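Q: Mind looking at a prediction? Sequence and model below.
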Amino acid sequence: MSENTPTPSSPRPPKQSRTGLKSTGTRKAASKSNRSRAREFALQALYQHLVGGNDAHAIDAFTRDLAGFHKADSVHYDALLHGCIANAAEMDLLITPLLDRKMAEISPIEHATMWIGVYEFQHCLDVPWRVVLNECIELAKEFGGTDGHKYVNAVLNGLAPKLRAVEVAADKAAGAGAA
């Protein structure tokens, strides 16, 4: 008998409740908005582009066939996937000065997450800058390395005042007035 197999004298301990999380520790799909799901699928697609150099249309067709895609905001997904790929060079020029290493040394997950953040800062003005930042941090926590979310946070927090100057200034002014 293996050591993990319960015996009559050693019953398996009850599972602890982890409300809102799957057994893997990731968020349950039910708690995600359609846009959050779109960002997740876009991240997976951008990863394929960064790692495999795959064509955007082939990636798009593959991604749309994945389980759960029907629950995502497909318009937002399209904007992120195709917008990030089309504007990759310009976005990398914005990101690179805030890096402490070469872009080639950045994890593809963190790289793609930063693209999503920069793209939304620039083109999705209906999404508040703090929401963009928080969503990207969550993506990096869920899919990236151990502390990748801290890196994504630092870079996007550094870009927010440049890319959303009026909105960030208004938030800071409102925060200073409340103190």
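A: Looks like it came in fine.
Q: contacts and neighbour counts: CA atoms only from here.
A: Fine.
Q: How about the contacts made by the spatially most central residue of the chain?
A: Centroid check for the chain by C-alpha atoms, centre = their mean gives residue 139 as the closest residue, at 2.9 Å. Going by C-alpha atoms under 8 Å, 6 or more residues apart in numbering, residue 139 touches 39, 40, 113, 149.
Q: Columns neighbour count and distance to residue 62 on top of those residues, output as CSV?
A: As requested, the contacts of residue 139 are arranged in CSV below (neighbours: other C-alpha atoms under 10 Å; distance: C-alpha to C-alpha, whole Å):
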residue, neighbour count, distance to residue 62
39, 26, 16
40, 22, 14
113, 31, 20
149, 23, 27
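Q: put this beside the first:
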Amino acid sequence: MATTQGVQNRRRSREIALQVLYSLAQGNVSYDQTFDMYVHEAPLVQAYALKLIQGVQAHQDAILAEVGAHTENWGIDRVAVVDRVILSIAVFEMKYGKPPIKTAIAANEAVELAKEFGGAESGSFVNGVLRGVGGAGD
């Protein structure tokens, strides 16, 4: 069973990954400049954030194809950047994580990020897409 500290560390790692990947998607700064802002974080937090960032980047095409297949009537390019990044992190954790994160957990974490960082409808949108990606069996 996950400890409270472990859950908080993972949540903080996801926040960092979101912020770094969002900055990179916007073309604002380089990878090193962006990640260097988080050197004060605990090593475990940094390590998982880095795993998420590198994993999303390594599997970006497949992840975006998966997300795009579940965004009814929306092309992936029409999805808000912050929502697209949140979905990418969750799909990476569900499909490529070692070990994979269960859909319900990944979706819950993604919805929380969407509520905090996204628009008014982001939480519902992210939840719906991830339900499609994860299928009904998880």
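A: In hand now; what should we look at? Please read these numbers as outputs of a predicted model, since none were measured by experiment.
Q: Translate residue 88 of structure 1 into the numbering of structure 2.
A: Residue 88 of structure 1 maps onto residue 60 in structure 2, with residues paired by TM-score structural alignment.
Q: If we ignore the residues flanking it in sequence, what's nearest that match?
A: Spatial nearest neighbour of residue 60 of structure 2, excluding adjacent residues (C-alpha to C-alpha, 6 or more residues apart in numbering): residue 88 at 7.5 Å.
Q: Give me the number of neighbouring residues for the one you found.
A: 28 (other C-alpha atoms under 10 Å).
Q: so which of the contacts of residue 139 of structure 1 comes closest to residue 94 of structure 1?
A: Of all the contacts of residue 139 of structure 1, residue 94 of structure 1 sits closest to residue 113, with 13.9 Å by C-alpha to C-alpha.
Q: how about that closest one, what does it touch?
A: Neighbours of residue 113 of structure 1 in contact, by C-alpha under 8 Å, 6+ apart: 43, 136, 139, 140, 152.
Q: same thing with residue 23 of structure 2?
A: Counting by C-alpha under 8 Å, 6+ apart, residue 23 of structure 2 has contacts 29, 34.
Q: about what we covered before: might you specify the subset of the contacts of residue 139 of structure 1 located within helices?
A: With helices defined by DSSP state H, the entries of those inside them are 39, 40, 113, 149.
Q: What is the nearest of those residues to residue 163 of structure 1?
A: residue 113 (16.2 Å).
Q: The residue nearest to the centre of structure 1 corresponds to which position in structure 2?
A: Match for residue 139 of structure 1 (TM-score structural alignment): residue 113.
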